[in-house]
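Novice: I would like the atomic coordinates for the input below:
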Amino acid sequence: MNTLEQIQNFEGKYPKQIWSLFFSEMWERFCFYGMRGMLVFFMIDQLKFEETTANLQYGATQAFVYAFTFVGGLFADKILGFRKSLFWGGLLMIVGSLILATDPKQFFFLGIAFTVVGTGFFKPNISTMVGKLYRNDDSRRDAGFSLFYAGINLGALLGGYLCIAIGKGEMLSTVIPEGARWNVAFGLAAVVMVISLINFVLTQKSLGPIGLQPQQILSDGSVKPFEMWKEYGVYVLTLVFVPIIMLMVAVPEYTDYFMYTIGPVVLIYLFFEMSKVTSAERKKLYAALVFIIFSILFWGIYEQAGGSLSIFAAKNLNKDLLGLDPNGVNNSAGAFFIIFLAPLFGLLWIWLSKKRIEPNTVVKFGLGFIFLGLGYYVLFATRLFADLQGVTSLNIFTIALLVITFGELCLSPIGLSIMTKLSTDKLQGMMMGLWFLASAYGQYVAGIIGANMATAKEGSTNYDALIAYTEGYKQLGIYALIAGVLLIIIAPQVRKLMQEVK
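Specialist: Modelled structure (predicted):
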């Protein structure tokens, strides 16, 4: 078995182990983004939810997905280790997808609950293992996370387009009977998740000690045998969570109570853990909190993609981009751009680093917000190309997604990287989980924003709807630009807290 030192002393730009993690994450993201892309449309089209309700349900579902990554990260740190946590999460996602494939209308919330809990165990831990492939001072880390992010988005591209297109009957409609389209779409997510787990099992030997269960070293240097009842307890407790999550997601008011509670509780626990670390480590954790807080705003704006933009795509966009389905483009265009741009961004950071002119991480975050704001201004500009029926250009919409993607590439892969660099060894999983918990709040906020946009247009024409939505996107663009400028202004103070971390 490879030692950690052998793994981290790799030659070239990327460690070989990153490719196996790349493919496991790619198929898991196919499953996740395929499901995400179907949620709002399926709730409106098949479950006959009002648009306001569908947006709130979407926000609640996505919030719990990301909130549960905190629980998954915590259990991985303390009991399961990253590998077993990942495998258990994958199994739960397969079960959830199979339940939805059986009868998506009758078992919708049960299938979603299994998927939510499974994603919570899978998502934070594979990112943490990528971080472990690098020494803390390795300047190639950001490039590695950018490559890994391309894998995430290859899965998002395929799943985001194929699942919704099959469900709507835009693809394979002559092969799949109309009554079975949604069953096949949800079932496809289960198939690719099986591929993801098989790939991980076959390749985990090359990971050496990375991701194994935590061991307790006794004072005499011997290793204390692991108490298996703790591991089995996690599995049982997970299954207890499923009906609870099912109820919480089905009733958005319960999500409100949860979100009002979980944030303060987690922060109190984090401050308790921070009291045990050195002063230098504490400053780094404070810097991590700055990134986490700003990321809530970023994802609240960005994640209109699965909510209000899904409705906008279905009702207000034509097919002037190669005849493609607007919902499929909305779900997958960002991923398409990232596949090509993420490696280039990674190489750009390496080149700028060699020239000693690479912007620091805080400035990258600020640039992420500025591009996000500009992208939402392009979304606002789609109203200039609309006809009297309120239908506008998919081409212009796609340009907006490209600009937003520049913002995502400045922030999201760098965010994953900086969490691993600013965390202490014993808090790696927890801090990665906290990063995703911030995303949960972003998703929650996104659902509320989308619901407010939908409320503004009830009883009005499709053209009025276009005006209401684009006006909302302009406001979001303003907020993003302000946040970006503020981040760049405070960059020197945050850099002091980060100390030697770049």
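
Novice: Please count neighbours and contacts with C-alpha atoms only from this point.
Specialist: Will do.

Novice: Helices of the stretch 401-502 of the chain, start to end?
Specialist: Per DSSP state H, counting those that start in this stretch, the stretch 401-502 of the chain carries helices over the ranges 428-455, 462-498.

Novice: Just send those helices back as TSV, with mean neighbour count too.
Specialist: As requested, these are exported to TSV (neighbours: other Cα atoms under 10 Å):
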stretch	mean neighbour count
helix 428-455	26
helix 462-498	19
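
Novice: Nearest to residue 188, out of the ones you listed?
Specialist: The closest of the helices of the stretch 401-502 of the chain to residue 188 is helix 428-455. By Cα to Cα, the value is 24.7 Å.

Novice: and that closest one, how far from the chain's centre?
Specialist: Computed by Cα atoms, centre = their mean, to the nearest Å, the chain-centroid distance of helix 428-455 equals 10 Å.

Novice: and if you look at stretch 233-250?
Specialist: From the chain centre to the centre of stretch 233-250 is a distance of 21 Å (Cα atoms, centre = their mean).

Novice: now swap in stretch 165-180 and tell me
Specialist: Centroid separation for stretch 165-180 versus its chain: 28 Å, with Cα atoms, centre = their mean.

Novice: sorry, back to before: could the helices of the stretch 401-502 of the chain be laid out in a markdown table, adding distance to residue 139?
Specialist: Shown next, in a markdown table, are those (distance: least, Cα to Cα, whole Å):
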| stretch | distance to residue 139 |
| --- | --- |
| helix 428-455 | 19 |
| helix 462-498 | 15 |
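
Novice: Here is the second sequence; please produce its structure so I can put it next to the first one:
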Amino acid sequence: MSLTLDEIQNFKGKYPKQIWSLFFSEMWERFCFYGMRGMLVFFMISQLNFHEKEANLQYGATQAFVYAFTFIGGLFADKILGFRKSLFWGGILMIVGSLILATDPHKFFFLGIAFTVVGTGFFKPNISSMVGQLYKPNDSRADAGFSLFYAGINLGALLGGYLCIAIGKGELFANYIPEELRWHLAFGFAAIVMVISLINFVFTQRSLGTIGLQPGHPDSEIKSAPIPKWQEYGVYVLSLIFVPIIMIMVAKTEYTDYFMWIVGPLTLIYLFYEMTKVTPSERKKLWAALVFILFSILFWGIYEQSGGSLSIFAAKNLNKDLLGLDPNGVNNSGGAFFIIFLAPLIGLLWIWMSKRKIEPNTIIKFGLGFIFLGLGYYVLFATRFFANLQGITSLNFFTIALLVITLGELCLSPIGLSIMTKLSTKNLQGMMMGMWFLASAYGQYVAGIIGAGLATAKDGSTNYDALISYTDGYKQLGLYAVIAGIVLILISPFVKKLMQEVR
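Specialist: Next up is the predicted model:
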């Protein structure tokens, strides 16, 4: 290896140089993911003729499996593939899924989605784990690094979130793209950017030293026997077998219910089993990680209305008073736009506060994240006061809500990625990162149920009635988020003891 792990981790300045390469690989992968995410509900309602309630449940099921599979991807990476091979295999599956959707999104919708779900499961948790390994344990610069990395995620989300839905709807390039090809090209964009992401990662590997190598590799930090080739190939075959299973379970949302009721308890049992094999000090840290994981389920259940009910709200109840932009495009990419500018600043703020010994601990940051999330949903509720009699309200005011919600996300999500790496033992990092995303899966699942519950306007009711129904629901979600934030701040001393020296 050209670089040792110590040489990588003993970098000068605020950021290790490798983070920029990982930043770009993740950026293009997130273009693919958020581009599809932004299209799902609108495409199902406008092209596949799903009812709003049904579309929300389908959205929740799809997103739940995306994040649930990150746990499996993280586990296989820890035990068999290593982070690098897992990431590359996931990228290939995502490219295949995007190409299937580009070929015929109406006919092969669930097949393409299934490939994307499995691929994301292998890609997503492992690139985050590699970012964590760029830092030594308890390096105060790690939170800033993850905030920068999170900006890369959201640059991809901004581009993919706006461009894909706007092209599919005909809001962009309508004069150049025939109507019958718009959705094909919108889905096809995702395949193109994933190819770019993988090419970038091929060159990135040269500067990663031992980070992400397969278990048993001669240069790996943790020495172990080489992994038999049949086990590696078995993972590839098994992941392909998962595709038709995921396809059926996403298409039939009742199967998702069974899966979510089973996989969560089984995962906790497995974690408790692994906890019996660690030291008491490490076990306390894993308990602290579990507190963060459980609260994050509620956070994402409320936050992820952006891909579900807010997508319907944007299509039906928002005007174009923000520079003539498409409301769905703004809904899909507005948060990402704010993160790009705010994430590096907040990361530097944490460093500034840390040097002066006034930085809030991670659990208080989580609490603040919930409070900002709740305030953002109160702003969404307030959009009703700007509505006309047709139930159309201001996109400008809606965008302010996205800004406030984004502040909440920045207090929680990048810090969550960082804290999982800090609280995990060396041999459980991939699994714990997977559990963090599994919590997101439950959040997405809850988001679909919440979104379906918000679609209470009866057939034949007016657009104004739908506006009132949705904003009433957003007010309730805001209250729940604020209460959760206060609870987190109150229990912060107890959780801080479990975390020990970890901040």
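
Novice: before we move on, back to that, out of the helices of the stretch 401-502 of structure 1, which is closest to residue 322 of structure 1?
Specialist: Short answer: helix 462-498, nearest of the helices of the stretch 401-502 of structure 1 by Cα to Cα, at 22.5 Å.

Novice: what sits up against stretch 228-239 of structure 2?
Specialist: 76, 80, 81, 89, 118 (Cα atoms under 8 Å, 6 or more residues apart in numbering).

Novice: Most neighbours of all the residues you listed, which one?
Specialist: Neighbour counts for the contacts of stretch 228-239 of structure 2 peak at residue 118, which has 29 neighbours (criterion: other Cα atoms under 10 Å).

Novice: In contact with the spatially closest residue to it that is not a sequence neighbour, which residues?
Specialist: The shortest distance from residue 118 of structure 2 to any residue other than its chain neighbours is 6.3 Å, reached at residue 69 (Cα to Cα, 6 or more residues apart in numbering). Contacts for residue 69 of structure 2 (Cα under 8 Å, 6+ apart) come out as 117, 118, 120, 121, 122, 438.

Novice: Could you measure from the nearest residue to the fourth one once chain neighbours are set aside over to residue 242 of structure 2?
Specialist: Among residues not flanking residue 121 of structure 2 along the chain, residue 70 sits closest, at 3.7 Å (Cα to Cα, 6+ apart). Residue 70 of structure 2 sits 13 Å away from residue 242 of structure 2, going by Cα to Cα, to the nearest Å.

Novice: what's the mean deviation for the strand or helix carrying the residue nearest to residue 121 of structure 2 versus structure 1?
Specialist: Assigned by DSSP states H and E, residue 70 of structure 2 belongs to helix 52-76. After superposition onto structure 1, helix 52-76 of structure 2 sits on average 0.2 Å from its aligned residues (mean Cα distance after the TM-score superposition for structure 1).

Novice: The next helix or strand after that helix versus helix 429-454: what angle between them?
Specialist: Counting by DSSP H and E, the next helix or strand C-terminal to helix 52-76 of structure 2 is helix 82-103. Helix 82-103 of structure 2 and helix 429-454 are oriented at 30 degrees to each other (axes from the mean of the first three to the mean of the last three Cα atoms, to 10 degrees).

Novice: List the contacts of the residue of structure 2 positioned farthest from its centre.
Specialist: When each C-alpha in structure 2 is compared with the mean C-alpha position (Cα atoms, centre = their mean), residue 389 comes out farthest, at 36.5 Å. Applying Cα under 8 Å, 6+ apart, we find residue 389 of structure 2 in contact with residue 464.

Novice: ok, 10 Å please
Specialist: Residue 389 of structure 2 sits next to 462, 463, 464, 465 when contact means Cα atoms under 10 Å, 6 or more residues apart in numbering.

Novice: ok, the second one to residue 383 of structure 2 distance?
Specialist: Computed as Cα to Cα, the residue 463 of structure 2 to residue 383 of structure 2 distance reads 14 Å.

Novice: now swap in the first one and tell me
Specialist: With distances taken as Cα to Cα, residue 462 of structure 2 is found 17 Å from residue 383 of structure 2.

Novice: and what of residue 480 of structure 2?
Specialist: When residue 480 of structure 2 is compared with residue 383 of structure 2 (using Cα to Cα), they lie 19 Å apart.

Novice: neighbours of residue 214 of structure 2, just the number please.
Specialist: Using other Cα under 10 Å, residue 214 of structure 2 has 23 other residues around it.

Novice: before we move on, what SS does it have?
Specialist: coil (DSSP: H, G, I helix; E, B strand; the rest coil).

Novice: The residue lying closest to it once chain neighbours are set aside: what's it in contact with?
Specialist: Residue nearest to residue 214 of structure 2 in three dimensions, not counting chain neighbours: residue 82, with 3.8 Å by Cα to Cα, 6+ apart. By Cα under 10 Å, 6+ apart, the contact list for residue 82 of structure 2 reads 74-76, 126, 211-217, 220, 232, 430.

Novice: closest to residue 172 of structure 2 among these?
Specialist: Closest approach to residue 172 of structure 2 among those (Cα to Cα): residue 126, at 34.2 Å.

Novice: Look at the closest one and say how many residues are nearby.
Specialist: Neighbour count for residue 126 of structure 2, taken as other Cα under 10 Å: 30.

Novice: What separation is there between it and residue 417 of structure 2?
Specialist: The gap separating residue 126 of structure 2 from residue 417 of structure 2 is 11 Å, by Cα to Cα.

Novice: for residue 56 of structure 2, same thing?
Specialist: 27 Å.

Novice: between these two, who's got more neighbours?
Specialist: Higher neighbour count among residue 56 of structure 2 and residue 417: residue 56, with 32 against 24, using other Cα under 10 Å.

Novice: Quick one: map that one onto structure 1.
Specialist: Mapped onto structure 1 by TM-score structural alignment, residue 56 of structure 2 lines up with residue 55.
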